[in-house]
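Chemist: Sequence plus the predicted model coming up.
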Amino acid sequence: MNWTLEPYDVTHAAAVAALWNQEFGRQLPLSAALLALRWQPADGEPTVARIARWRDRLLGALLVRFPTSPWYPARSAFVTLLVVDRAMRGRGIGRALLDEAIRIARSHGYRSLVFGGGPGHLVPGIPADAPLETWRFLRRPGALPREIFHDLLVDLALPLPTVPPRADLRLEPAPREAMLAFLTQEFPGEWESDVSDAYDAGATVLGLYHAETLVGFAAIHSPGQWPPPPSLFWAESLPGPVAGLGPLGIAQAYRRRGWGLAMVIGALERLRAAGARWTIIDWTDLASFYGRAGAHLWRTYQVAELPLT
C-alpha cells in the first residue's frame, strides 16, 4: 500500500474526527464542527497540517501549531491532534507524520513538541484512558511525561456546600471593559484573551466585589453555548444540560480568605438556577480545592514533551 502525506484542509475535518472517535468517541466525542472551529491558526502562525491518504481513504492526520502569543513557552510547538486509523497501525504512518512535525519544527528553530494544550487545543494532554501503545509510540523517539491535569464534574442534582454569607461581598455580572481592565492588572496574558472570547460567545462573566472593589472573576457558560469553551467540548457525553465554569481567579491581595470558594459555589448556584444538570471545570490541577465545592474527577490527562535538541 503506497500511502502519501498531503496537506490537511477543512474538507478533511469529518474524516479526521471519525479517526479520533475510533479511540475516544465515548469519552471525548469530537465533531467535525468543533475540529474546524479549533483549527483556525492566526495569520502568520506556522503550522504543520498533514493527512496520510491511500486512494480516497484517510489513514491518519497530524495538526501542529507554532504559537506566536507571548504567554506560550518560547520555542515550543503544540500537537493539537495526531491520529491513525486503528486498522492501519503498525505500518509507519504515525511515525511518518511525527517525523514530518519534527522536521518542520526543527527547521523553524523550535526546541520541543508538546502533546496537549497550546492554542486551539482539544485536550490539555494525553487522555488517561488512551491505549498503552500511545505512550510507547511517544516514548520511542524520546518524549517524556510531564504535568497531570484534570477535568472536574459537579453534579448539580446534589446539594452544594454552603458558606457563611458576607454582607460585604457580592457576585454579579461584570461589565466587559471593567473586567478586562481588572484582568490586565491581575491576570495578564492568556486569561485576558479567554475572557474576551467568553464575552464574544455570549457567556456571563461574574465579578466578585468587596464593597465596590472588583476582587475576583468567574466565567460561566450556559448549556449549548457556541462557540463552546473548552469546558463544554465533551458535553455530549453527559445526559442532560451541561454548563461550564472557568476561567476564574481572585486578585493576589485578597486570596486565602475563603472568597474563592464562596465565588465558585455562588457561580454553581447560578448555573443550577439556570437549568444546568452538570457543570464541568476543565484543565485544572486544583482538584482538592474544587472538591470543597462538590467537584469530582471526571477526565485526567498527562502532558508529554518531545525534546528536539
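Modeler: Thanks, I have it.

Chemist: from here on, contacts and neighbour counts on C-alpha atoms
Modeler: Fine.

Chemist: what helix or strand does the residue lying closest to residue 39 once chain neighbours are set aside sit in?
Modeler: Distances taken as C-alpha to C-alpha, 6 or more residues apart in numbering put residue 120 closest to residue 39, at 6.1 Å, once the chain neighbours are dropped. Following DSSP states H and E, there is no helix or strand that holds residue 120.

Chemist: Quick check: residue 120 touching residue 42?
Modeler: No. Between residue 120 and residue 42 there is no contact under C-alpha atoms under 8 Å: 10.0 Å.

Chemist: Those two: which is more packed in?
Modeler: Taking other C-alpha atoms under 10 Å, residue 120 and residue 42 do not tie; residue 120 has more neighbours (19 against 13).

Chemist: hang on, the earlier thing: dump the residue contacts of the residue nearest to residue 39.
Modeler: Residue 120 makes contacts with 38-41, 80, as judged by C-alpha atoms under 8 Å, 6 or more residues apart in numbering.

Chemist: now, which of these lie within strands?
Modeler: With DSSP state E as the criterion, strands contain residue 80 from among the contacts of residue 120.

Chemist: Would you convert the contacts of residue 120 into CSV that also reports neighbour count and distance to residue 110?
Modeler: Output for the contacts of residue 120, formatted as CSV (neighbours: other C-alpha atoms under 10 Å; distance: C-alpha to C-alpha, whole Å):
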residue, neighbour count, distance to residue 110
38, 17, 22
39, 21, 20
40, 13, 21
41, 16, 17
80, 25, 16
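
Chemist: got another, please set it beside the one above:
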Amino acid sequence: MLRAWRPSDETALLELWRRRWGERFPLDKALWEQQTAGDPRHFRADLARAFEEGGRVVGAVSLKTPPSPPAWSNQNPRNAWISFLLVEEGREEDVGRALLEYAQGALRAEGFARVQYGGDPSHFFPGVPVEDTALAELLQASGFEAAGLEQDFIRDLADYALPTAAREALEASGFRIGPCRPEQVAALLGFLEAAFPGRWLYETEQRLKVEPSPADVLVLEGEGQVWGFAHVYHRGSRRIGPGIYWREALGAAYGGLGPIGVSGALRGRGLGFALLGYGVQHLKELGVGRMVIDWTTLADFYGKAGFVPWRGYRPHSRGL
C-alpha cells in the first residue's frame, strides 16, 4: 500500500536505509532530519510516500522541488528532484516501480518539466551510487538517462604536509588564507554573489545562519578583498556538510572540505591549489585524521594533494 509518510515512520525508514545502504552510506537521525524536514524550502513532505506491506515499511521516496521564487539566482524553476528512492533488496520491480511511477506522476501533475535523481538541495547523493545497479536499471527502464561519474575523494592526514606548490603560490601572490572573521562576512558574500551566484552562495548563507561563527569558511584575502573560499567541516561543525555525511565510516577524527573556489581573475596562478592545501592543513591542525572531498570530477586536481576515489555516483535525469 502506497501512502503518505508519517512522523512515526522515521525509525522504520532509517532501519530500511541501513539494510539497503548502511554499509557504505551510514545514515544517522541528525543527517536524516537535516536533509528532509530541515530543508522546508525544498523538501516536499506532502509528496513523500512510503510503501507499507503487512504493517512493515518496505519502500519510500522523497521528492524536492524549487520554491517560488527560486532559492538561488539560476535555480531552474521547472526542475525537480527525487532525493532518494529506497526499497528492500529485490523489490525494485514491484515496490520500486510503484514508487517511481508515483513520483514522476506527482511532479508531472505540478507542472515540472524535468526530474533528476539526487543532486538536490540538501542532497543525500549526487546521483545513483555506482554499486546500486538495481536502482540504476530501474531508473533507466523508466526513461532516465545516465551521465558521467561524480566521485567523493578521501585522504588519511597522518602523513599530510602542506604541498610546496601551495605554499609557493600563496607566497608569490602576497595574499593570505585563513578563517573568515565576522567583519569579513559581507565581503565573503559579495565575492560569492559576483563569482558563484548560484547554489554555493545560497548554501554559504544557510550555513552562516546556524554556525556560531564564520570561521569554518576559509577565505583567500588580499588588497582588502575576498578572492576565494572553502568550506571546512569537522566534529565541531553544526551543519553536517557533504564531506562528513558518512562520518561513521570515517572514524572519530573525521573532516571534510568543499565547496571551494577562487575568482576567475586569479585562475592559473595556483591559488585554488593553495586554498585546498591550506584548507587540508587547517583541518589537520584541528585534529582531523581522515577527510573527504565530496561530489567532484576533478580527480587530477585533488590527486595532487594525495586524495583518492572513495564513493562514486552516476547522475540520472529525464524529461517529464
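Modeler: Thanks, I have the structure now. From a predicted model like this one, the values you see are computed outputs, not experimental measurements.

Chemist: Structure 2: which residue goes with the residue nearest to residue 39 of structure 1?
Modeler: Matched across to structure 2, residue 120 of structure 1 falls on residue 122, judged by TM-score structural alignment.

Chemist: Tell me how far that match lies from residue 167 of structure 2.
Modeler: Using C-alpha to C-alpha, to the nearest Å, we find residue 122 of structure 2 at a distance of 34 Å from residue 167 of structure 2.

Chemist: residue range for stretch 254-268 of structure 1 in structure 2?
Modeler: The counterpart of stretch 254-268 of structure 1 in structure 2, using TM-score structural alignment, spans residues 266-280.

Chemist: how far does that stretch sit from the chain's center?
Modeler: Computed by C-alpha atoms, centre = their mean, to the nearest Å, the separation of stretch 266-280 of structure 2 from the middle of its chain amounts to 21 Å.

Chemist: ok, now stretch 8-21 of structure 1?
Modeler: Using C-alpha atoms, centre = their mean, the offset of stretch 8-21 of structure 1 from its chain centre is 19 Å.

Chemist: Buried ones in that stretch, by neighbour count?
Modeler: Buried residues in stretch 8-21 of structure 1, defined by neighbour count with 16 or more other C-alpha atoms under 10 Å: 8, 13-21.

Chemist: Helices - which of the residues you listed land there?
Modeler: 13-21 (DSSP state H).

Chemist: Return the closest of these with respect to residue 307 of structure 1.
Modeler: Taking C-alpha to C-alpha as the measure, residue 20 is the one of those closest to residue 307 of structure 1, at 25.0 Å.

Chemist: how about the closest one, what's its partner in structure 2?
Modeler: Under the alignment (TM-score structural alignment), residue 20 of structure 1 maps onto residue 17 of structure 2.

Chemist: now the residue most central in space within structure 2, nearest residue through space, not along the chain?
Modeler: The residue lying closest to the centre of structure 2 (C-alpha atoms, centre = their mean) is residue 242, at 4.2 Å. Counting by C-alpha to C-alpha, 6+ apart, residue 294 is the residue found nearest to residue 242 of structure 2 once chain neighbours are left out, at 6.1 Å.

Chemist: Quick one: neighbours of residue 133 of structure 2, just the number.
Modeler: Counted with other C-alpha under 10 Å, residue 133 of structure 2 comes out at 11.

Chemist: Next: residue 187 of structure 1.
Modeler: 17.

Chemist: how far away is it from residue 87 of structure 1?
Modeler: 46 Å.

Chemist: Kindly report the same for residue 190 of structure 1.
Modeler: 39 Å.

Chemist: So which of those two has more stuff around it?
Modeler: residue 190 (15 against 8).

Chemist: what's the counterpart of the more buried one in structure 2?
Modeler: In structure 2, residue 190 of structure 1 lands on residue 199 (TM-score structural alignment).

Chemist: Surely residue 73 of structure 2 forms part of a strand?
Modeler: No. In this structure, residue 73 of structure 2 is coil, not part of a strand, as judged by DSSP: H, G, I helix; E, B strand; the rest coil.

Chemist: quick one: it from residue 54 of structure 2, how far?
Modeler: Applying C-alpha to C-alpha, the value for residue 73 of structure 2 to residue 54 of structure 2 is 46 Å.

Chemist: With neighbour numbers in mind, choose between these two.
Modeler: Using other C-alpha under 10 Å, the more surrounded residue of residue 73 of structure 2 and residue 54 is residue 73, with 13 against 7.

Chemist: Give me the neighbour count for the nearest residue to that one once chain neighbours are set aside.
Modeler: Counting by C-alpha to C-alpha, 6+ apart, residue 198 is the residue found nearest to residue 73 of structure 2 once chain neighbours are left out, at 5.6 Å. Other residues within reach of residue 198 of structure 2, judged by other C-alpha under 10 Å, total 16.

Chemist: How about residue 301 of structure 1?
Modeler: Residues within reach of residue 301 of structure 1, counting by other C-alpha under 10 Å, total 21.

Chemist: so what corresponds to it in structure 2?
Modeler: Checking TM-score structural alignment: residue 301 of structure 1 goes with residue 313.

Chemist: Would you mind getting the average deviation of the helix or strand harbouring its match from structure 1?
Modeler: Using DSSP H and E, residue 313 of structure 2 sits in strand 308-314. For strand 308-314 of structure 2, the mean deviation from structure 1 after alignment is 0.8 Å (mean C-alpha distance after the TM-score superposition for structure 1).
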